[in-house]
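1. My questions concern the predicted model and sequence given below.
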Amino acid sequence: MEIRQLKTFISIVKFGNFSQAAQFLGYTQSTATTHIQLLEKELNTVLFERFGHQLMLTSDGERLYDYAERITKLADEAKNALDDLSIPRGPIVIGMPESLCVYRLNEILQEYAIVYPEVELKVKLGISSDFRTLLRKNMMDMAFFLESNIDEPDLVSKWLWPEPVILAASPSHPLSKLTAVAVKDLEGQTLIFPDSGSSYRTLLEESMEKMAVQPGNVLEICQIEVIKQFVISNVGLTILPYAAVQGEVTAGTLIALPWQGPDFKINAYLAYHKEKWLSPTIHAFYKLIQERLLK
């Protein structure tokens, strides 16, 4: 019985399927399957059973899960106890929105990887709801959020900076001629959004719903660079952090519309679970954030 097999088993339980667990661990699905098959062969039992599309633990699987959690936790504690704790090393999993990763934190991530070569840095891009789930399952060490506020008793959050958000358009878009753009002016307009779950998208949609304003069409595109190209081509409007479009605004290929609607008060936060052990690896990352971005 190997620790990596137990970690694969735990991840499959938490994700509810083999493919997501394998992707998170950096394995192929066949490798994850092999880990479970070896465990089942060694223990002479079946750990999972399927009901339709639902993957469920058998009674033996449920008993093993408690042992697996304790064994992997003890293994990590033993490794930490024997390591030189003054040197950051080992894995660190950090979640962040794409806009922060690409336009705010890219150079810091590179610096961290260079300064601490023994750290296995893993960055997960996604949305706040996914990060909250992974932090609570102890499958992510820290996460960056773009939110109006974070007030959850099981998360420790550190305010970092205000993150300006703008409504961006092509200079040739009809709304670019207005001296003020209000919620009502979005009636019938094509809106291009990032993935559902971003706080600034939610704020805009809520303000439109409150005033019964209906867009003409809504496009959802998962990559910011693609969204910007659509807007530059005058396909529609978008709402994004200013940091993500600053280069295009400076170059004149995009403009920030003179928004007069509800204020988008978005802040950047760094959060972790209150029961998380803050290893030297995590402390080193946060110290770098403080030195580079919180002057």
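-> Okay, I see it. Please read all numbers here as calculations on a predicted model, not as lab measurements.
2. only C-alpha atoms for contact and neighbour calcs from this point on.
-> Noted.
3. and the helix or strand hosting A21, what does it pack onto?
-> For A21, the element it lies in under DSSP states H and E is helix 18-25. With contacts defined as 3 or more CA pairs under 8 Å, 6 or more residues apart in numbering; DSSP states H and E, helix 18-25 has these neighbours: helix 3-15, helix 29-43.
4. mind listing what's buried in that helix?
-> When neighbours are counted by 16 or more other CA atoms under 10 Å, the buried residues of helix 18-25 are found to be 18-22, 24.
5. circling back: among the helices and strands packed on helix 18-25, which comes closest to H283?
-> The stretch from the helices and strands packed on helix 18-25 with the least distance to H283 (CA to CA) is helix 3-15; that distance is 24.3 Å.
6. Now do the closest one against helix 29-43, angle only.
-> 110 degrees (axes from the mean of the first three to the mean of the last three CA atoms, to 10 degrees).
7. Need the residues that contact helix 3-15.
-> Under the contact criterion CA atoms under 8 Å, 6 or more residues apart in numbering, helix 3-15 has outside partners 18, 20-22, 25, 32, 35-36, 39, 57, 65, 68-69, 71-72, 75, 137.
8. Going by neighbour count, list what's buried in the helix or strand encompassing F230.
-> In the assignment (DSSP H and E), F230 maps to helix 224-232. Using 16+ other CA under 10 Å as the test for burial, helix 224-232 gives 224, 227-228, 230-232.
9. Which SSE is immediately downstream of it?
-> Where DSSP H and E defines the elements, the next helix or strand beyond helix 224-232 is strand 237-241.
10. Who are the packing partners of whatever helix or strand comes next after that next one?
-> Next in sequence after strand 237-241, counting helices and strands by DSSP H and E, comes helix 242-251. Based on contacts counted as 3+ CA pairs under 8 Å, 6+ apart, the elements that helix 242-251 packs against are helix 98-103, strand 255-256.
11. hold the first one in mind and look at this next one:
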Amino acid sequence: MRIVFAGTPEFASQALAAILAAGHEVPLVLTQPDRPSGRGLKLTPSAVKQTALTAGIPVCQPRSLRLDGKYPDEARAAQQALQAAAPDLMVVAAYGLILPEWVLTLPTHGCFNIHASLLPRWRGAAPIQRAIEAGDAQTGVTIMQMDQGLDTGDMLLMHVTPITDEQNASALHDVLAVIGAQAILEAIDALQQGTLRAQPQPEEGVTYAAKLDKSESPLDFSQPAVVLARRIRAFNPVPGSTMVLPGLKDPVKVWNATALPPTATGLQPGQVLQANAQGIDIVTTDGILHLLELQKAGGKRQPVSVFVQGWQDR
């Protein structure tokens, strides 16, 4: 099939690579504009752009696809490129731009989206992180026929995977990227064979995965330890979780922690109960947060056995 691909991060790049490896023709790739990255803030292409360029595929990077929006010239150029590509199908994965109606209806078979949740749960921007944060036992990938709503289109195919107590957002992302690449190939095969069936999303069970924000980073020890441990896993690596330790001016990042049952009564949330090479124990409103990996401002990530030495020598 002739497939235009739209996506930006590594999650999407794996799907593009799978589509190319399966022998489908990709005449055009859409991705976000290059962004400043690293200490030098050098403009860096997205993971999808890098995959496309390696494969010799033309890349289009409009800041908007709205013909009546802020960047109409870029949108019109993208429209001309899409029309010239004459796609049978458009596959979208974590692209980052809203697709107006003219895009949704341009390909012969419309647009398929690779969404990293079990729709209708966790529609929106951060489904992987919100599933971990909420303590979901499982998640997965839904291949969806896109419409003009926010992840409201008909479901075409779904794959389920468990969420383990050890998985952070980075690890779960990697699992779902592989599942997403497999799932989109299955959906394309079924479309070609005429066996793909659309199913409307149920009205019950809808939740929204709000975009991540740095304001969510500080840990609130008035919450239970199990909730904080999930948040730390959910926000690893972005936006990260932070707290203030006694004797340190700047907040530290907490990269890994587990929840332990309460050990005493009458303790104040946020109190450091003990600190040694095995962990730093912080009192919460319900249970103990056992810190295992931390990072001082301007420093490197360290296991608690190393971190605690420098902290106690302050």
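-> Right, received. Where do you want to start? Quantities reported herein were computed from a predicted structural model and do not represent experimental measurements.
12. How alike are these chains, TM-score-wise?
-> Comparing the chains after superposition, counting by TM-score structural alignment, normalised by the length of the first structure, produces a TM-score of 0.30; 153 aligned residues with a CA RMSD of 6.4 Å.
13. want to throw the buried residues of helix 18-25 of the first structure into a markdown table with distance to Y269 of the first structure?
-> Putting those into a markdown table (distance: CA to CA, whole Å) gives the following:
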| residue | distance to Y269 of the first structure |
| --- | --- |
| F18 | 32 |
| S19 | 30 |
| Q20 | 26 |
| A21 | 27 |
| A22 | 29 |
| F24 | 23 |
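14. between the helix or strand hosting L121 of the first structure and helix 18-25, how many degrees?
-> Assignment of secondary structure by DSSP H and E places L121 of the first structure within strand 119-125. Relative orientation of strand 119-125 of the first structure versus helix 18-25 (the same axes, to 10 degrees): 130 degrees.
15. Going by neighbour count, list what's buried in strand 119-125 of the first structure.
-> Of the residues in strand 119-125 of the first structure, those with enough neighbours to count as buried (16+ other CA under 10 Å) are 119, 121, 124-125.
16. now do stretch 57-66 of the first structure
-> Residues of stretch 57-66 of the first structure classed as buried: 57, 61, 64-65 (neighbour count, 16+ other CA under 10 Å).
17. Can you flag which of these belong to helices?
-> Among the buried residues of stretch 57-66 of the first structure, the residues falling in helices (DSSP state H) are 61, 64-65.
18. Do a quick rundown of the strands in the stretch 51-200 of the first structure.
-> 54-57, 90-96, 119-125, 142-147, 155-162, 165-169, 190-193 (DSSP state E, counting those that start in this stretch).
19. count of neighbours near Q312 of the second structure?
-> Residues lying near Q312 of the second structure (other CA atoms under 10 Å) number 11.
20. And it, how far from Q274 of the second structure?
-> Distance, Q312 of the second structure to Q274 of the second structure, using CA to CA, to the nearest Å: 11 Å.
21. Same check on A257 of the second structure?
-> With distances defined as CA to CA, the gap from A257 of the second structure to Q274 of the second structure amounts to 14 Å.
22. How about Q50 of the second structure?
-> Shown here: Q50 of the second structure relative to Q274 of the second structure, a distance of 47 Å by CA to CA.
23. neighbour-wise, which of the two wins?
-> Just comparing Q50 of the second structure and Q274: by other CA under 10 Å the higher neighbour count belongs to Q50, 17 against 12.
24. and the more buried one, what element?
-> Assigned by DSSP H and E, Q50 of the second structure falls within helix 47-54.
25. Against which helices or strands is that helix packed?
-> Contacting helix 47-54 of the second structure under the criterion 3+ CA pairs under 8 Å, 6+ apart are the following elements: helix 10-21, strand 59-60.
26. now with 10 Å?
-> For helix 47-54 of the second structure, the helices and strands in contact under the criterion 3 or more CA pairs under 10 Å, 6 or more residues apart in numbering; DSSP states H and E are strand 3-7, helix 10-21, strand 29-30, strand 59-60.
27. Tabulate these in JSON lines, adding columns for distance to P72 of the second structure.
-> Supplementary listing: these in JSON lines, determined by distance: least, CA to CA, whole Å:
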{"stretch": "strand 3-7", "distance to P72 of the second structure": "19"}
{"stretch": "helix 10-21", "distance to P72 of the second structure": "26"}
{"stretch": "strand 29-30", "distance to P72 of the second structure": "16"}
{"stretch": "strand 59-60", "distance to P72 of the second structure": "14"}
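28. can you put those in TSV and add mean neighbour count?
-> TSV is the format used below for these (neighbours: other CA atoms under 10 Å):
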stretch	mean neighbour count
strand 3-7	26
helix 10-21	21
strand 29-30	26
strand 59-60	20
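29. list the buried ones in the one helix or strand V308 of the second structure maps to?
-> Assessed by DSSP H and E, V308 of the second structure sits inside helix 304-312. Buried residues in helix 304-312 of the second structure, defined by neighbour count with 16+ other CA under 10 Å: 304-305, 307-308.
30. Reformat those residues as JSON lines; add distance to D73 of the second structure.
-> Shown next, in JSON lines, are the buried residues of helix 304-312 of the second structure (distance: CA to CA, whole Å):
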{"residue": "V304", "distance to D73 of the second structure": "53"}
{"residue": "S305", "distance to D73 of the second structure": "56"}
{"residue": "F307", "distance to D73 of the second structure": "53"}
{"residue": "V308", "distance to D73 of the second structure": "56"}
